Each structure stands twice: as C-alpha cells, then as structure tokens.
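Peer 1: The following comprises the amino acid sequence and a computationally predicted model.
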Amino acid sequence: MRPTRRLPPWGSDVLIYAHRGYSAKYPENTLAAFQAALPYAEGIELDVQLSKDGRLVVIHDETVDRTTDGSGYVKDMTLRQIRLLSTESGERIPTLEEVLLLIESSDVTLNIELKTDRFDYDGIEYLTWLAVTEFKLEQRVVFSSFNPDTLIRLRDIAREARIAVLTVDGHPGLVDFIERIGAEAVHAQPEFIGTRDWMTLREQNRLIRLYTINDPNELPDMTGVDAIMTDEVERFQSRSHR
C-alpha cells in the first residue's frame, strides 16, 4: 500500500535525507534500511570505511562491535571476514557498490560520508570516486567528511565532485574553506542556524543541510534550510511513493 502524501509542516522545499537509511526501523547502514527509505526520501546518507583488503564497506563506526555480532576494527578485517558478520536481524554490512546498485534506478541523491575522522584510510577518496563513476552517478552523489584533508584530496582527484563540509555548529575558517574547495553545501547541527557563518553561506547561495532531526516538533526555523537528515524518515513524509 502506498503511503499517503502529506505536506510537511515546514513547506515543500526542504528535502528529506534518510540518515543511515530508515535507521529508526531497520538496522542502520544496511540494504534493508536503504530500500525502506526510498519511498519517503529525496536523499540517503551513509558512511564508508575501508577494509583491510581495500574494499569500501558501509558502516558508521570504526569497529563492528556496536552494530554486528563481531568485534574488531574494520581496518583490520578483510571483506570476507566482514561478510561473516550480521546484525541482530541477520542483515550484513554492505559494500558501497551494492548500495550504488540498489539506488541506481531510483532518483534519490546519495550522501557518502567518508569516515576518516579517526583513521585516515589511504586511497579512500580515489576508490570512492571510482566506484561512483563506474555507476555513472557523479551528479547524484554528494561527498562529505569532517576531515578537511579528505575533502581537499577528493577535490584534487575530481574537480566535478559534489562536496559538503561537515561541521557541528561552525568553526573558524569554515567559510573560507568551503570557498577554497568549492563545496556546494555545509552539513551541520541545528545550532548552526543563525550563526554568522550561516548568514554568509546563505548569501553565497550555499546549501544548508541539518542533521540529525527525528521529531518534527523539534524542528528549528527552517528558513534558509535546504534539507534535513533523519532516522525517522517516515515521520517526515515529503513525497509520494514512486
């Protein structure tokens, strides 16, 4: 049964991104969570790390402990070892290529967060860009990271890549850095709204996407906001089923 379209309370111009897929109902960053999000969201956000044998795997934490029945760092495990793990409901950790295949025939935007906050995975920027280009999805993928070096390397590799800078509520040099690498957006928490950086970026027509908001009643003033990321994607229905 198709969900009934409801006009969101903040207006129809703010897009909805499923944070790690429909992660309120399904295991985060799994194919089941991504598939379930497709009827409700304009975008899907996920996290990518690099296995020991150089494969792009979709998982948020640097270890597999929290989300699977295994233990250890992603960087110390081969893809084969990672494939043997499962969530409580039996879902597996997918590769980025599997997710790209899943969304290929849809029209959603994919936000790939490169998880290089703790471990600066050698070559992850090139491998991720290569995977995206192999599926010819360059125009539908946004790359983000908290690590500025990662975004600089990505820009050097791909002048046409869509880039978003991740921050909490802004930081010194944010606007200059966004201009330097030609980022299209900043991804920030709601506290970013109303700051001087926010005002400057809006004047520059940069996009503002907020994370992670799960209760429609807790939305800030959405003026100047282009998208929100949420685990509770069905509560923010903004489109009808395809």
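Peer 2: Nice, I can see it. Residues are numbered from 1 along each chain as shown.
Peer 1: From here on, just use CA atoms for contacts and neighbour counts.
Peer 2: Fine.
Peer 1: where exactly do the helices run in this structure?
Peer 2: Secondary structure of the chain, counting by DSSP state H: helices at 31-37, 79-83, 96-103, 124-134, 148-157, 174-181, 196-203.
Peer 1: ok, and what's touching the last one?
Peer 2: Defining contact as Cα atoms under 8 Å, 6 or more residues apart in numbering, one finds that helix 196-203 is touched by Gly170, Leu174, Val175, Phe192, Leu207, Ile208, Gly224.
Peer 1: dropping in the other structure now:
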Amino acid sequence: MARPDLPQAFVTTPISHRALHGQKANCPENSRAAIRAAMDAGYGIEIDLQLAADGRAMVFHDDVLDRLTAQTGPVRNRSAAELGAIALRNGDGEGIPTFAEVLETVAGRVPLLVEIKDQDGAMGADVGALERAAIADLAGYDGPVALMSFNPHSVAELARLAPDLPRGLTTSAYDPAVWTALDAPLCDRLREIADFDRVGASFISHEAGDVARPRVQALRQAGVPILSWTIRSPAQEAEVRRHADNITFEGYLSPLPG
C-alpha cells in the first residue's frame, strides 16, 4: 500500500499535546483557547476526535464527559449542538468544538496532528463512522495535517477513505496491566507494530517511556518518522529526542527551532 509522505513540519515543529493547554488561565485541553495559544506560539497541535450522536466529529479526548465537563455520560449520546453547549472545565465557558470549527480556526497555519479515538475500547474492526466524519470535514483543507489512531483498523479505514492523506499508528508498550481491555496476544501484536505495512502508515507516534524499543528504532533506521508522546519536561525531551524525530509535549514550553 502506498504511503503518503508525512510533511516535514511534523518533524521540525514541536507538537502541543491536546493543544497548548494549562499554560494560562481558562485554557483547557482540546479547547479553542488552547488551539489559539498554540498557534500564537508557533507550535504544532495534536487534537483528539470523538463522535457525536448525529455523526459529527468533535474535538474531545475522553469517550465520556465526566472528567472534562460538569456533565456525565458518553459523548456519543449527545448531538454536536448539545456538546457545543457543554462548558469545558477550567475554561471561560466555551463548549466542546467541532472538528470543522477547529479546521476553520487553524486554517493551515501550523501542523495539525489528529488522533481518531478508538470507539469500542478494544481495538475492534467495527470502525468507519468517525473516520468518515473526519475525512468529510477535511475536504478542501489546505495545510499540513496527519491522522493517526491506536486502532489499526481505523488507520486502514483512513487509508481507504483518503489514500493521499498521511496516516500513522499511535503506539505503546502495551503493558497488559495497563491495557486491561485487551487480551495478551493482541497486546503482543500491537506492541510489535505488526500492522504498519498493512495499513500503509507514514509514521508512528510512540509512548515516550518505550521509544528506545528495538522495533521502533528499526523503523526509524528504515526512514520512518518517529514522533513520541507525551513529553512533560525539558529533561525528558532531551532523552526522548535521542530516539525520536519529534515530540508531543505538555506542561512546559518546548524550544522552537531557530
């Protein structure tokens, strides 16, 4: 399967995790305020997508509302309009944005790394609705953008829907004690990034504490761009950059290229 090239901006510009949140008041993760802050500072932006009840792609990390808002229950049970009216915690009252709105705001100014969240929690093959919504919103978008997911089935669906868009696998050490919804054989397969060629991935974004893994470094030696998540200090960044081409960071300000 053909692999679209990952734009060079994704390996030269540090990427703010869930946008540049928490560096000032009223700037929660995946919010309009955090997206504007990242653009103003010149950073790339990583965001997450979940699916609304009416099929719209929403910029939100969790599959439930409880942690990030004063509401409870699954995101997928609310319409885009309902989600847009739910205020984010630690914000200025703004609600959950649609992906389409974020694309209009970013407008190609900085690299945009988009994670399609796994919709069943078990890396299953029942994918398509969120991927279709994301690709529909991206129609005509002009700017550096790349899509990724932990779920290889999702990345394969992205390849089918939009073969020219760069796509990658979000990858991890897949410790079964952490990934309790997955059985050990599936953890083993995902840990070894066995689906990389099958899905035509252009890059991986790998867990910081595991980035020196031989499989990851073999991909890097083969010319595959390696991103790494989530970097939380300058010291950790210095260590991870020995093994990765770029980082996704939060909680501090990563140095921008000169």
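Peer 2: Perfect, I can see it now. Keep in mind that this is a model prediction, so the values were computed, not measured.
Peer 1: tm score of chain vs chain?
Peer 2: Comparing the two superposed chains by TM-score structural alignment, normalised by the length of structure 1, the resulting TM-score equals 0.84, with 224 aligned residues with a Cα RMSD of 2.1 Å.
Peer 1: still on that earlier bit, what would the helices of structure 1 look like in TSV with distance to Gly72 of structure 1?
Peer 2: Shown next, in TSV, are the helices of structure 1 (distance: least, Cα to Cα, whole Å):
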stretch	distance to Gly72 of structure 1
helix 31-37	22
helix 79-83	10
helix 96-103	20
helix 124-134	20
helix 148-157	24
helix 174-181	34
helix 196-203	39
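Peer 1: Tell me where the longest strand sits in structure 1.
Peer 2: Using DSSP state E to define each element, structure 1 has its longest strand at strand 43-50.
Peer 1: still on that earlier bit, now, the most widely separated pair of the contacts of helix 196-203 of structure 1?
Peer 2: Farthest pair in those (Cα to Cα) is Leu174 and Gly224. Separation: 17.7 Å.
Peer 1: Which one (most neighbours) among the contacts of helix 196-203 of structure 1?
Peer 2: Comparing the contacts of helix 196-203 of structure 1 by number of neighbours (other Cα atoms under 10 Å), Ile208 comes first, having 22 neighbours.
Peer 1: centroid residue for structure 1?
Peer 2: Centroid-nearest residue in structure 1, with Cα atoms, centre = their mean: Glu45, separated by 2.6 Å.
Peer 1: For that one, give me its contacts.
Peer 2: With contacts defined as Cα under 8 Å, 6+ apart, Glu45 of structure 1 is in contact with Tyr17, Ala18, His19, Arg20, Gly21, Leu110, Asn111, Ile112, Glu113, Met229.
Peer 1: Which residue in structure 2 occupies the aligned position of it?
Peer 2: Using TM-score structural alignment, the partner of Glu45 of structure 1 in structure 2 is Glu46.
Peer 1: Also Leu15 of structure 1?
Peer 2: Under the pairing rule here (TM-score structural alignment), the equivalent of Leu15 of structure 1 within structure 2 is Thr13.
Peer 1: what about that match, distance to Val114 of structure 2?
Peer 2: In this structure, Thr13 of structure 2 lies at 15 Å from Val114 of structure 2, with Cα to Cα, to the nearest Å as the measure.
Peer 1: Show me what counts as buried in stretch 156-165 of structure 1.
Peer 2: When neighbours are counted by 16 or more other Cα atoms under 10 Å, the buried residues of stretch 156-165 of structure 1 are found to be Ala161, Arg162, Ile163, Ala164, Val165.
Peer 1: give the contact list for the residue nearest to Pro220 of structure 1 when sequence neighbours are not counted.
Peer 2: Sequence neighbours aside, Pro190 is the residue nearest to Pro220 of structure 1 in space, at 6.7 Å (criterion: Cα to Cα, 6 or more residues apart in numbering). By Cα under 8 Å, 6+ apart, the contact set of Pro190 of structure 1 is Asp169, Leu210, Tyr211, Pro220.
Peer 1: before we move on, the earlier item: go ahead and confirm the match of Leu15 of structure 1 touches Ala41.
Peer 2: No. With contacts counted by Cα atoms under 8 Å, Thr13 of structure 2 stays clear of Ala41, the gap being 11.0 Å.
Peer 1: more neighbours, those two?
Peer 2: A count of neighbours by other Cα under 10 Å puts Thr13 above the other of Thr13 of structure 2 and Ala41, at 21 against 11.
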